[in-house]
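**Student:** what's the 3D shape of this:
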Amino acid sequence: MTDARNRASGAGASRWRVDPATSRISFEARWMFGAHTARGVFERFAGWATLHDDGSLVGELTMDPSSVNTGIRLRDRHLQNRLFLDSGNHPVITFMSRDIRLDGPSLTGAGHLVVRDRGVEVPLRGAVRIDAEQLTLSGSATLDVRRFGWPTALGYIGRSLVVDGAISLERHA
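**Tutor:** The predicted structure is shown next:
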């Protein structure tokens, strides 16, 4: 496989936009004293990326916390309320890449995630696939929910939240 910087090259950098129709951002967390796993997705999100010839990638992904869907409406409303995502007061979750490197089929680096005005650094490892018109990034991160001020006692969610992404981007002029 040719490495990402050669396959995406042109002069300087290539610009990309997230295609929500072919992308997915999902999450899962243990709850009810660890007896159950809650799974869900963000249904509305957008983003962009710039891939430089040296294999570095910068970009931003924004998610609408009111679009959380676990398949259980009561749970969705609970996640959107002030105790967790507080979508009424904080209508955007933002992930901004930092120091992300693409090297062949792998990506490594870190990003900054902001939920409810609380930011945390998130280490990233994942896979990349690139061709002339599509860039696909996939990977997962485990977050400590206490860093966002979320409760972990009394049967609420456990301390770890796993976020998984399969993000397809299309070349943008």
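**Student:** okay, CA-based contacts and neighbour counts for the rest of this
**Tutor:** Fine.
**Student:** list of residues touching stretch 56-63?
**Tutor:** Stretch 56-63 is contacted by residues 42, 44-51, 92-102 when judged by Cα atoms under 8 Å, 6 or more residues apart in numbering.
**Student:** among the residues you listed, which ones are buried?
**Tutor:** 42, 44-51, 92-98, 100-102 (16 or more other Cα atoms under 10 Å).
**Student:** give me the number of residues near the closest residue to residue 86 other than its chain neighbours?
**Tutor:** Nearest-residue entry for residue 86: residue 80, 5.4 Å, with adjacent residues in sequence omitted and distances by Cα to Cα, 6 or more residues apart in numbering. Burial of residue 80 is recorded as 20 neighbouring residues (other Cα atoms under 10 Å).
**Student:** ok, now how distant is residue 80 from residue 142?
**Tutor:** 20 Å (Cα to Cα, to the nearest Å).
**Student:** here's the other one to compare against:
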Amino acid sequence: MGTAAAPVSHRTWAIDAARSDVTFTAWVLGRLAVRGGFPSAASGAIVLADDTLSGAATVAAATIDTGIGRRDRHLRSAEFLDAARHDTIAMRVEGITRSAGVQRATAVLTIKGVTTTVPVEIELTGPDASLTAIVRGRLRRHDVHIVPSWLANLVVDEDVVFEARIVTGAG
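**Tutor:** Purely as a prediction, here's the structure:
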């Protein structure tokens, strides 16, 4: 007489691109904050299986917006995101428990075709019908081969802080 295995819970939430966004802050000369983002561009899903969540999201690199067209074109260039050759930026996080409060995890980021891991903090909120996940982290530019010209490299700080606000609907 064997024991019945516990049922595996499984659910998928699709990312609502219109309500999700990714923002970032970089510093110039250690003091001037440059803020921007990828508004309304996230796509992907969050999946619940075996009481843990995993999620994957992508944004279109060409949608970067800092509010200054000339800077945005420069950030899309090969010197920074190389959006013409690498059209998406991807993030994947696995093994998140579905509980309140801030959780720590590791995100796998792919930018310019280069993949690296980044420690992140995650906040989850929402009822069963939808979820909101706030993912915060700090990326080192050199880890994804964003090494601009020597002059830009001197004035743009190495670290970029990012926040992904991922809002879902029932899938």
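**Student:** give me the TM-score for this pair.
**Tutor:** Superposed pair, TM-score by TM-score structural alignment, normalised by the length of the second structure: 0.86. Supporting alignment: 161 aligned residues with a Cα RMSD of 1.8 Å.
**Student:** if we can go back for a sec, the second structure: which residue goes with the residue nearest to residue 86 of the first structure?
**Tutor:** Under the alignment (TM-score structural alignment), residue 80 of the first structure pairs with residue 76 of the second structure.
**Student:** then residue 40 of the first structure?
**Tutor:** By TM-score structural alignment, residue 40 of the first structure lines up with residue 36.
**Student:** the closest residue to that match other than its chain neighbours and residue 33 of the second structure, how far apart?
**Tutor:** In this structure, residue 36 of the second structure finds its nearest non-sequential neighbour in residue 66, 4.1 Å apart by Cα to Cα, 6+ apart. Here the distance between residue 66 of the second structure and residue 33 of the second structure works out to 11 Å (Cα to Cα).
**Student:** these two: which has the busier surroundings?
**Tutor:** Neighbour tally, residue 66 of the second structure and residue 33, criterion other Cα under 10 Å: the higher count belongs to residue 66, 18 against 12.
**Student:** right, and that one touches residue 39 too?
**Tutor:** No. Between residue 66 of the second structure and residue 39 there is no contact, the gap being 10.4 Å when judged by Cα atoms under 8 Å.
**Student:** corresponding residue for residue 119 of the first structure in the second structure?
**Tutor:** So residue 119 of the first structure corresponds to residue 115, using TM-score structural alignment.
**Student:** how close does the helix or strand encompassing that match sit to the first structure?
**Tutor:** Taking DSSP states H and E as the criterion, residue 115 of the second structure maps to strand 114-125. With mean Cα distance after the TM-score superposition for the first structure, strand 114-125 of the second structure departs from the first structure by a mean of 1.1 Å once superposed.
**Student:** and the contacts of that strand?
**Tutor:** With Cα under 8 Å, 6+ apart, strand 114-125 of the second structure has contacts from 98-110, 131-139, 143-145.
**Student:** the same query, at a cut-off of 7 Å, please.
**Tutor:** Residues from elsewhere that reach strand 114-125 of the second structure, judged by Cα atoms under 7 Å, 6 or more residues apart in numbering: 100-110, 131-137, 139, 143-144.
**Student:** buried set for it?
**Tutor:** 115, 117, 118, 120, 121, 122, 123, 124.
**Student:** could you do stretch 54-63 of the first structure as well?
**Tutor:** Judged by neighbour count (16+ other Cα under 10 Å), stretch 54-63 of the first structure contains these buried residues: 55, 56, 57, 58, 59, 60, 61, 62, 63.
**Student:** okay, the residues you listed in JSON lines with secondary structure and distance to residue 163 of the first structure next?
**Tutor:** Conversion of the buried residues of stretch 54-63 of the first structure to JSON lines gives the following (DSSP: H, G, I helix; E, B strand; the rest coil; distance: Cα to Cα, whole Å):
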{"residue": "55", "secondary structure": "coil", "distance to residue 163 of the first structure": "24"}
{"residue": "56", "secondary structure": "strand", "distance to residue 163 of the first structure": "22"}
{"residue": "57", "secondary structure": "strand", "distance to residue 163 of the first structure": "20"}
{"residue": "58", "secondary structure": "strand", "distance to residue 163 of the first structure": "20"}
{"residue": "59", "secondary structure": "strand", "distance to residue 163 of the first structure": "18"}
{"residue": "60", "secondary structure": "strand", "distance to residue 163 of the first structure": "16"}
{"residue": "61", "secondary structure": "strand", "distance to residue 163 of the first structure": "13"}
{"residue": "62", "secondary structure": "strand", "distance to residue 163 of the first structure": "14"}
{"residue": "63", "secondary structure": "strand", "distance to residue 163 of the first structure": "12"}
